[in-house]
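A.B. asks: Predicted model and sequence below, questions to follow.
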Amino acid sequence: MLTAVFLRELLLALRRPTDALAALLFFVLVCSLFPLAIGPDAALLRVIGPGVVWVSALLAVLISLQRLFEPDLADGGLEQWLLSPHPLTALVAAKVAAHWCIACLPLVLAAPLLALQYGLGGEAVGLLVVALLLGTPTLVLLGALGAALTLGVRGHVLLALVMLPMSVPPLVFGCAAVSAGQQGLPAGASLSLLGACLALAAFLCPWASAAALRLALE
């Protein structure tokens, strides 16, 4: 059942490629506009590069989460999940994993090319990719919780208000890891904190999201 949920989300994304590519297009546009606006100040671009990439990734993830559970609510899929003998927490985790592959994995793959616009070195680019691999799943898990809490509410401003404060620690640790690499300092502490955030989110968010979905369907 979990594999079926995962594959179903991938097939739906293939049938609606515009929804899947919207976050990637936003990410690329925002990251590309900053160097054009700031100008050829290489030192300044290297300083702000990690922060711009991370904030762009955060906003792109937020855009992709606006319709995470709404289609399933509209077609009755969430009610079927509640009636399923499989744990709702596991079903939510499978859906979140599929969503990360659809919306966030392209962002991670595009990040090294976009980082070159900011003059980041090879070590900094590598740390940026590792940090995004650890941080974007955390953002998706937190966003899934926000989407479940705001399910059925018109407008998506509330989702941003719920998700953005919780996203501050991954954002700070991700930028700190890349900045440490640029300065020749060890980045292990920041990456470890990112991993701790991911472990905590993976443990709590699927359960909390499942509880929020049950409340929304009552």
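C.D. replies: It's in. Numbers count the residues shown, from 1 in each chain.
A.B. asks: C-alpha only now, for contacts and for neighbours.
C.D. replies: Noted.
A.B. asks: Buried residues, the longest helix along the chain. List them.
C.D. replies: Counting by DSSP state H, the longest helix found in the chain is helix 188-217. When burial is assessed from 16 or more other Cα atoms under 10 Å, helix 188-217 yields the following buried residues: 190-191, 193-195, 197-198, 201-202, 205-213.
A.B. asks: which element is residue 163 on?
C.D. replies: Using DSSP states H and E, residue 163 maps to helix 157-166.
A.B. asks: Just give me how far the next helix-or-strand element following that helix sits from the chain centre.
C.D. replies: For helix 157-166, the following helix or strand on the C-terminal side (DSSP H and E) is helix 168-182. Chain-centre distance of helix 168-182: 16 Å, with Cα atoms, centre = their mean, to the nearest Å.
A.B. asks: Please apply the same query to stretch 146-153.
C.D. replies: Computed by Cα atoms, centre = their mean, the chain-centroid distance of stretch 146-153 equals 17 Å.
A.B. asks: Show me what it is in contact with.
C.D. replies: Under the criterion Cα atoms under 8 Å, 6 or more residues apart in numbering, residues 65-66, 68-70, 158-159, 162-163, 209-210, 212-213, 216 lie in contact with stretch 146-153.
A.B. asks: try it against this one:
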Amino acid sequence: MIALLTRDLRLAIRAGGGFGLGLAFFLIVVVLVPFGVGPETGLLAKIAPGILWLGALLACLLSLDRIFALDWEDGSLDLLATSPLPMEGIVTIKALAHWITTGLPLVLATPLFGLLLSLPSGAYGPMILSLLIGTPALSVIGTFGAALTVGLKRGGLLLSLLVLPLYVPTLIFGAEMARRAAEGLDGTTPALMLAGISFGAMALLPFASAAVLRINLR
């Protein structure tokens, strides 16, 4: 398992689908928003939680098609399917590698990007916490979408269309948790809902992804 995780981390970085691409896209979104809505600090502070969450979601979406594509192209996925490792474990490692190279850097960069959007000082902790809770769900859901479209030519657009509707609940509760904190309100309810989505996705979707991969490999 550790060897597979290390291999996937190296492949993700070498193939250009690692933290650099996601962070660059995240930064572009954060920089362009003030040009679109104006430099007014009060307005930016109000929409900052939603913009940060949307930017993180789209940044995660960029590298989803690489989760299984490289292994499919060189035949490694067939070898992994016949290895002693269960397919559910392989899918989980793939999702973990995607989160480490994409989701975690976005979480760590959020305080800096929050400054660019005038995020209220009291919202930094809840904003980071919401992303820390919610981004694993993005990676697990994205892995399921990547398993559905593996082997399809030009499957990136189809993958986006499949995954984006599944991302909506995570986006809603993650942004709501940070928004309530920015306004000084209690964010416990959206935090619990967000945690429920993440734990539910991590508990169920690896089995669904493994089943889809077995079908595609036949």
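C.D. replies: Everything's here; your move. Note that the structure is predicted; figures quoted are calculated from it, not measured.
A.B. asks: And the furthest pair within the contacts of stretch 146-153 of structure 1?
C.D. replies: Within the contacts of stretch 146-153 of structure 1, 158 and 210 form the most distant pair, 18.8 Å apart (Cα to Cα).
A.B. asks: and the most far-flung residue of structure 2 relative to its centre, how far is that from residue 33 of structure 2?
C.D. replies: Within structure 2, the residue lying farthest from the chain centre (Cα atoms, centre = their mean) is residue 40, at 29.4 Å. For residue 40 of structure 2, the distance to residue 33 of structure 2 (Cα to Cα, to the nearest Å) stands at 11 Å.
A.B. asks: nearest residue to residue 50 of structure 1 other than its sequence neighbours?
C.D. replies: Of all residues not flanking residue 50 of structure 1 in the chain, residue 175 sits nearest, at 5.5 Å (Cα to Cα, 6 or more residues apart in numbering).
A.B. asks: For that neighbour, give its distance to residue 78 of structure 1.
C.D. replies: Counting by Cα to Cα, the gap from residue 175 of structure 1 to residue 78 of structure 1 is 37 Å.
A.B. asks: quick one on the thing from earlier: show me what the residue farthest from the centre of structure 2 lines up with in structure 1.
C.D. replies: In the superposition onto structure 1, residue 40 of structure 2 corresponds to residue 41 when matched by TM-score structural alignment.
A.B. asks: residue contacts, residue 102 of structure 2?
C.D. replies: Counting by Cα under 8 Å, 6+ apart, residue 102 of structure 2 has contacts 18, 19, 22, 23, 59, 60.
A.B. asks: Just give me the match in structure 1 for the fifth one.
C.D. replies: When you say that, I think you mean residue 59 of structure 2. By TM-score structural alignment, residue 59 of structure 2 lines up with residue 60.
A.B. asks: Distance from the host helix or strand of residue 26 of structure 2 to the middle of the chain?
C.D. replies: If you go by DSSP H and E, residue 26 of structure 2 is part of helix 19-37. In terms of Cα atoms, centre = their mean, the centre of helix 19-37 of structure 2 is set 16 Å apart from its chain centre.
A.B. asks: Nice, that's everything, thank you.
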